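In: Could you work out the structure for the sequence below:
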Amino acid sequence: MVSSSTPEKSPLTPPIRNIFRFKTGSRRPYRSISPYDFDGALPGVVSPPPKAPRKVPRSPFKVLDAPALQDDFYLNLVDWSSHNVLAVGLGNCVYLWNACSSKVTKLCDLGADDSVCSVGWAQRGTHLAVGTNNGKVEIWDALRCRKIRTTEGHGLRVGALAWSSLLLSSGSRDKTILQHDIRAQEDVVSKLTGHKSEVCGLKWAYDDRELASGGNDNRLFVWNQHSMQPVLKFSAHTAAVKAIDWSPHMHGLLASGGGTSDRCIRFWNTTTNSHLSCMDTGKSGGFLTHL
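Out: As a prediction, the model looks like this:
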């Protein structure tokens, strides 16, 4: 394990002491809000007083320095685990930053012939998937800093990853989505085709019933657990669909964000196959992370 106080030097990467340096400032309390309000109340129930609008700080409370972070819209190089550990792909290496201890660990180095294109934590536990420019998917036990498996099957870079409880899905520039089961001997248990361009967004629903995928073809697809073709197709976006998220509170509620020339966040009901609403953000909606 490598900490920020005892950096490990490598000729292929910048010194760890220059990575994830942060500044501490004032931190305001966070209050979650929902975009959905209910009109009216049950008979005999007194409605609570309206909440004051949430104030979003204009300045961050931490700033992490991340040299060699690729400026590429289609890559997914940052992911936060349920154990409060941030994984970041920098060049051909993956680093972990523990938000509780501020400790920095260099998890892996792919070598000079490959680079990191995506990282994705399993929903629970300490497994981290790493998608590479050469089309491979590596699965690491981050707690032990040990590689568990390397899977192949993609012909081009793997820029999108998404875990369900049992499967790991990987999306590639080769236009395909591969399903991996780390319990199975085979590298790939199924292959999903339908996008006409690079798959840059993937997200499993919280109940593992549906997988949403977004592509550089401006399409948003929904797949079920057993489908080999998309069961729903949405084409309202006018730019690449990278940002995708499911509501953890309402089954079938899906949000998607389009790129710079689209600027919209759209809400969908996959149960009724309907478009619910659209919000123009006035800038790129491609970085939506959570509802």
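In: From here on, just use CA atoms for contacts and neighbour counts.
Out: Will do.
In: wouldn't Ala87 be in contact with Ala66 here?
Out: No - counting by C-alpha atoms under 8 Å, Ala87 stays clear of Ala66, with 11.4 Å between them.
In: Please say which of these two ends up with more neighbours.
Out: Using other C-alpha atoms under 10 Å as the criterion, Ala87 and Ala66 rank with Ala87 on top: 27 against 17.
In: how close does the more buried one get to Glu152?
Out: Distance, Ala87 to Glu152, by C-alpha to C-alpha, to the nearest Å: 22 Å.
In: now do Thr270
Out: Taken as C-alpha to C-alpha, the span from Thr270 to Glu152 is 31 Å.
In: and if you look at Lys106?
Out: 23 Å.
In: More neighbours: which of the two?
Out: Shown here are Lys106 and Glu152; by other C-alpha under 10 Å, Lys106 has more neighbours (20 against 15).
In: so what's the more buried one closest to, chain neighbours aside?
Out: Distances taken as C-alpha to C-alpha, 6 or more residues apart in numbering place Tyr95 nearest to Lys106, at 4.5 Å, with adjacent residues excluded.
In: Following up with a second sequence; could you model it the same way so I can compare the two?
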Amino acid sequence: MILLPKKTPQKTPSSKRRNSMCGDRFIPNYSSGDKETQYNLAGPLTPSKGKRRLPPGECDAVKEEQNKIYDSVVKLEILGQDLYDNPLEKITKQRTSVYSFKTPKKRTYQMMDSDSPSQHKYSLTPVSQASQNLLLTPRKATRHISKTPYKVLDAPELQDDFYLNLVDWSSTNQLSVGLGSCVYLWSACNSRVTRLCDLGPFDSVTSVNWMQKGTHLAVGTNRGLVQLWDIQRGRKIRQFSGHQARVGSLAWNGDILTSGSRDRQILNRDIRVSNDYIKKYLGHKQEVCGLKWNYEENQLASGGNDNKLIIWDKASTTPLYRLEDHVAAVKAVSWSPHQHGLLASGGGTADRKILFWNTLNGQCVQGIDTGSQVCNLSWSKTTNELVSTHGYSQNQIIIWKYPSMHQIATLIGHTYRVLYLAMSPDGQNIVTGAGDETLRFWNVFNKSKSKETQNGALSLFGHIR
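Out: Modelled structure (predicted):
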């Protein structure tokens, strides 16, 4: 028989834990007389059970605010300064030579000073008074943007074509959508859907655009025609010719209707005269897919598939500026309502940039690479913010803060390129359309949602999704 040495028993992790456990009661030791260094806090406070759970989007904003406060407190405690001060300046002022001699100041004692409750040694927190003041300062309410649409509408036959403009929102709160050969109107007040027109089997809708007053709708067709519809009467009142190819972009300037086509022409039409058009702009070498008049109504911005962005003066047919910084098709153009002469433009898949232009001198003010195809741009009517919709490869919607171009929120929901964008007349909501044949309504600029906008996902034809 072979005897093996007896193994000494080893302590299990549970026994180690039992030996290392400490009691939950702490009695401070004041034997040294230094109350300030001997005092320790108890444990962390238990969180309140009745607190409201925040949605994910709001949680991110709260966490970001808390991280900023934490950084400020750390800088106050370590460097003796706030996050927004210059740390090097503070350190330079406090740091002196080790060989310098400074006469100590005489300490003045006041009666009952050592027993005053305001003394730091009696404080229930280890942080300084400055940090306590920072933590107790009321914070600005965090802005919450819902990451999910408040309404989804089915839009069968909504084309997945980058060069078309098939969605627009009127000043009377009606949404127009071009689906195949038909134009449908959706009322945001009562969610009623009506069919405005049907172009028949040999034509299709390629663009829609509302007049500023919201009573007339311009419809561009694949055959190069432009129709003018009176919404109150529900009938077509004019039809303009002049283009030899589809009309993919439209823009109103008072009583002047401007159309851009695949035939590379831009035509101005005055609806008060009988002529088909009164002025022709020639400058693009490929299809015109983006058109916007500025708010002063004296400059026109046109973007084309030739990667060019051209600024036109209302009184001349010669280009005011020919801007060639984009390296892909320019469909997204939007004028700022807050700053005179500020224009934003976005490039396609090979470009992916948003550029900002000063149209008073033709200079590029700023630019940013978004990482995705820029399909649409729209400025907020109430704040200095910008909405962009994107295609390849993330199909996202981004809310930007201008001029810092900080991303306030990123909205994801479409499974195809977000090719269409329109803003509500009050400037609070946006609608986006994509090749996945859905229209999604997002609440991006207001703080609260109305009750009537929380009806869930509906179909454009009234069927439940």
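In: Can you give me every residue that contacts the aligned partner of Gly171 of the first structure in the second structure?
Out: Counting by TM-score structural alignment, Gly171 of the first structure lines up with Gly260 in the second structure. Each residue near Gly260 of the second structure by C-alpha atoms under 8 Å, 6 or more residues apart in numbering is listed here: Val247, Gly248, Ser249, Leu250, Ile266, Leu267, Glu287, Val288, Cys289, Gly290, Leu291.
In: what's the answer for Asn218 of the first structure, then?
Out: Contacts for Asn218 of the first structure (C-alpha under 8 Å, 6+ apart) come out as Ser235, Ala236, His237, Thr238, Ala239, Ala240, Val241, Gly258.
In: how does it look with 6 Å?
Out: His237, Thr238, Ala239, Ala240, Val241 (C-alpha atoms under 6 Å, 6 or more residues apart in numbering).
In: can you tell me which residues contact the second one?
Out: Spelled out, that is Thr238 of the first structure. Asn218, Asp262.
In: Would it be right to say that it lies in a helix?
Out: No - applying DSSP: H, G, I helix; E, B strand; the rest coil, one finds Thr238 of the first structure to be coil, outside a helix.
In: which stretches of the stretch 151-291 of the first structure form strands?
Out: For the stretch 151-291 of the first structure, strands defined by DSSP state E, counting those that start in this stretch occupy the ranges 158-163, 168-172, 176-180, 190-193, 199-204, 210-215, 220-224, 232-234, 241-246, 253-258, 264-269, 274-280.
In: I'd like to know which of those strands is closest to Ala99 of the first structure.
Out: Nearest of these to Ala99 of the first structure, taken as C-alpha to C-alpha: strand 158-163 at 22.1 Å.
In: Flag every buried residue along the longest helix belonging to the second structure.
Out: When the second structure is parsed with DSSP state H, its longest helix is helix 56-78. Going by neighbour count (16 or more other C-alpha atoms under 10 Å), the buried part of helix 56-78 of the second structure is Gly57, Glu58, Ala61, Val62, Ile69, Ser72, Val73, Val74, Lys75, Leu76, Glu77.
In: Kindly report the same for stretch 209-224 of the first structure.
Out: The neighbour-count check on stretch 209-224 of the first structure (16+ other C-alpha under 10 Å) flags 210-224 as buried.
In: now swap in stretch 359-366 of the second structure and tell me
Out: For stretch 359-366 of the second structure, burial by neighbour count (16+ other C-alpha under 10 Å) applies to Thr359, Cys364.
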